[in-house]
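> Take a look and give me a structure for this.
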Amino acid sequence: MTDLDQLTQSLARNLKRWRAERGFTLDALAARAGVSRGMIIQIEQARTNPSVGTTVKIADALGVSITTLLDYEQGPQVRLVPESQAVRMWSTEAGSFTKLLVGSEAPGPFELWAWRLMPGDSSASDPHQPGTVELIHVSAGELTLVVDGEEHRVTAGASATFEAKVAHAYRNDGAETVEMTMAVIIPPVR
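Next comes the predicted model:
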């Protein structure tokens, strides 16, 4: 089974579980997530691998992290994630990518990401639920962080944080590869 097959199966299994635990019908989850009912059915039947944006919308609607949708195993208090088990969620032919390193559900969903943006590449994100906070640390290159249409330059060694309830994007306008780490804190579902 390929990595993509494992990801698709994990999403299907965990989406069904979390939707049932929340008591959401297909229509209710579709409305909360802004995703079609048909897309949710296809994901639950492991017939499609949704985009990162769709996965984030569904995770937000369920009040869980992407990590939880990918793997629901509850282990010991210390959970080690080998590099081989980090999940690559987005990539481009130029070599840019995002990699979900680790996540947690206590006290609410919390995720840690590794990013690489090649020169000229960018990634846009829809707004997340209110209260979602992103923290970014750039270790190489210069990131152009766009939050609600306003550009911010984040140079190597610098960090930034913002409430991600508005549209935002990450861009590499420079000639050097951008390497960064991002933490996402998601408020629990009320």
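> use CA for all of it now, contacts and neighbours both
Noted.
> buried ones in stretch 172-184?
For stretch 172-184, burial by neighbour count (16 or more other C-alpha atoms under 10 Å) applies to 172-173, 177-184.
> so how far is that stretch off the chain centroid?
Relative to the centre of its chain, stretch 172-184 is centred 16 Å away, using C-alpha atoms, centre = their mean, to the nearest Å.
> same check, this time on stretch 70-89
Per C-alpha atoms, centre = their mean, the displacement of stretch 70-89 from the mean C-alpha position of its chain is 14 Å.
> And stretch 146-155, by the same measure?
In this view, stretch 146-155 has its centroid 19 Å away from the chain centroid, taken as C-alpha atoms, centre = their mean.
> what residues does that stretch touch?
Residues from elsewhere that reach stretch 146-155, judged by C-alpha atoms under 8 Å, 6 or more residues apart in numbering: 138, 140-145, 160, 164, 166-171.
> how about a cut-off of 7 Å?
Taking C-alpha atoms under 7 Å, 6 or more residues apart in numbering as the criterion, the residues outside stretch 146-155 that touch it are 138, 141-145, 166-170.
> next up, for comparison:
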Amino acid sequence: MRTVARSVRAARARLGLSLDRLAQRSGVSKGALVALENGTGNPNLTTLVRLADALAVPVSALVESAPSAGVHVVRADEIDPLWRGASDGTVRLLFTTPGPAPLELWDWRMRPGEHHRSAPHPAGTHETLTVTAGTTALTVDGTEYALPEGASAHYAADVAHGYACAGDEPCAFLMTVHLPAAPAAPPDPRQHHHQGEQ
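Predicted coordinates for the structure are as follows:
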């Protein structure tokens, strides 16, 4: 959790946000933020997504160290799950592409009866979901879609949405999250002041 603590502090400082303001933007309590930044909190997937949305960064920017250059090979079984369902389903964030509008790749495995709900992401966020096993129930803005193995869906994720394992067999799907370009950091007033003195 030290990586998360450092990453949240750095992103908050870059945007010039107080703990109170970040709590308002994210819906995460100030107490939880203080614990997280002190390295004593243990945020769940929902909290990480809320913080990433509020800080305009991908989730990986909070949970991973900076990627090395070159080819980055990822094995799902070497990555700790960010979510565990009641019946031992898992979700892992495999990687996030670099650049101003990153793309996250998630590996979801769910068992019958498991579900996960997500609050709306920032405007401009889109998701794609491709079912690799079983049947996944995708709900977007209150409408449910049953997606069998081999089916894919693309949707705007700036509305409430969720995923569930439909039927009696486990399901698995790969999900990409296409993030909008991050807003520019606010200008540093000290830089402007110094430039004016020259």
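> Please produce a PyMOL select command covering the buried subset of the contacts of stretch 146-155 of structure 1.
Command for PyMOL, covering only those of the contacts of stretch 146-155 of structure 1 found buried under the criterion 16+ other C-alpha under 10 Å:
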select buried, resi 138+141+142+143+144+145+166+168+169+170
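> Filter the contacts of stretch 146-155 of structure 1 down to the ones in strands?
Secondary structure assignment by DSSP state E places 138, 142-145, 168-170 of the contacts of stretch 146-155 of structure 1 in strands.
> What helix or strand is residue 176 of structure 1 located in?
Residue 176 of structure 1 is located outside every helix and strand, with elements delineated by DSSP states H and E.
> Who are the packing partners of the lengthiest helix in structure 1?
Among all segments of structure 1 classified by DSSP state H, the helix with the greatest residue count is helix 3-22. Judged by 3 or more C-alpha pairs under 7 Å, 6 or more residues apart in numbering; DSSP states H and E, the packing partners of helix 3-22 of structure 1 are helix 37-44, helix 66-70.
> tell me the most buried of those helices?
For the helices and strands packed on helix 3-22 of structure 1, the largest average neighbour count (mean count of other C-alpha atoms under 10 Å) is found in helix 66-70, namely a mean of 22.
> To what extent does it diverge from structure 2 after superposition?
Between helix 66-70 of structure 1 and its aligned partner residues in structure 2, the average distance after superposition works out to 0.7 Å, using mean C-alpha distance after the TM-score superposition for structure 1.
> okay, that helix sits on what stretch of structure 2?
Residues 59-63 of structure 2 are where helix 66-70 of structure 1 lands when matched by TM-score structural alignment.
> Also stretch 112-122 of structure 1?
Mapped onto structure 2 using TM-score structural alignment, stretch 112-122 of structure 1 covers residues 105-115.
> Any idea how far apart the tips of the matching stretch sit?
This stretch, stretch 105-115 of structure 2, spans 19 Å end to end (C-alpha to C-alpha, to the nearest Å).
> Would you agree residue 110 of structure 1 is in contact with residue 103?
Yes. Under the criterion of C-alpha atoms under 7 Å, residue 110 of structure 1 lies in contact with residue 103, with a separation of 5.3 Å.
> When these two are compared, which one has more neighbours?
residue 110 (23 against 20; other C-alpha atoms under 10 Å).
> got the contact list for the spatially closest residue to the more buried one that is not a sequence neighbour?
Nearest non-adjacent residue to residue 110 of structure 1, counting by C-alpha to C-alpha, 6 or more residues apart in numbering: residue 185, 4.6 Å away. By C-alpha under 7 Å, 6+ apart, the contact list for residue 185 of structure 1 reads 109-111, 132-134.
> now those residues in a markdown table, with secondary structure and distance to residue 26 of structure 1?
Compiled in a markdown table, the contacts of residue 185 of structure 1 are given as follows (DSSP: H, G, I helix; E, B strand; the rest coil; distance: C-alpha to C-alpha, whole Å):
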| residue | secondary structure | distance to residue 26 of structure 1 |
| --- | --- | --- |
| 109 | coil | 22 |
| 110 | strand | 25 |
| 111 | strand | 26 |
| 132 | coil | 24 |
| 133 | strand | 28 |
| 134 | strand | 29 |
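> Show me how to select, in PyMOL, the buried members of the residues you listed.
Buried residues within the contacts of residue 185 of structure 1, as defined by 16+ other C-alpha under 10 Å, are selected in PyMOL through the command that follows:
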select buried, resi 109+110+111+132+133+134
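> could the contacts of residue 185 of structure 1 be laid out in JSON lines, adding distance to residue 39 of structure 1?
As requested, the contacts of residue 185 of structure 1 are arranged in JSON lines below (distance: C-alpha to C-alpha, whole Å):
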{"residue": "109", "distance to residue 39 of structure 1": "23"}
{"residue": "110", "distance to residue 39 of structure 1": "25"}
{"residue": "111", "distance to residue 39 of structure 1": "24"}
{"residue": "132", "distance to residue 39 of structure 1": "24"}
{"residue": "133", "distance to residue 39 of structure 1": "27"}
{"residue": "134", "distance to residue 39 of structure 1": "27"}
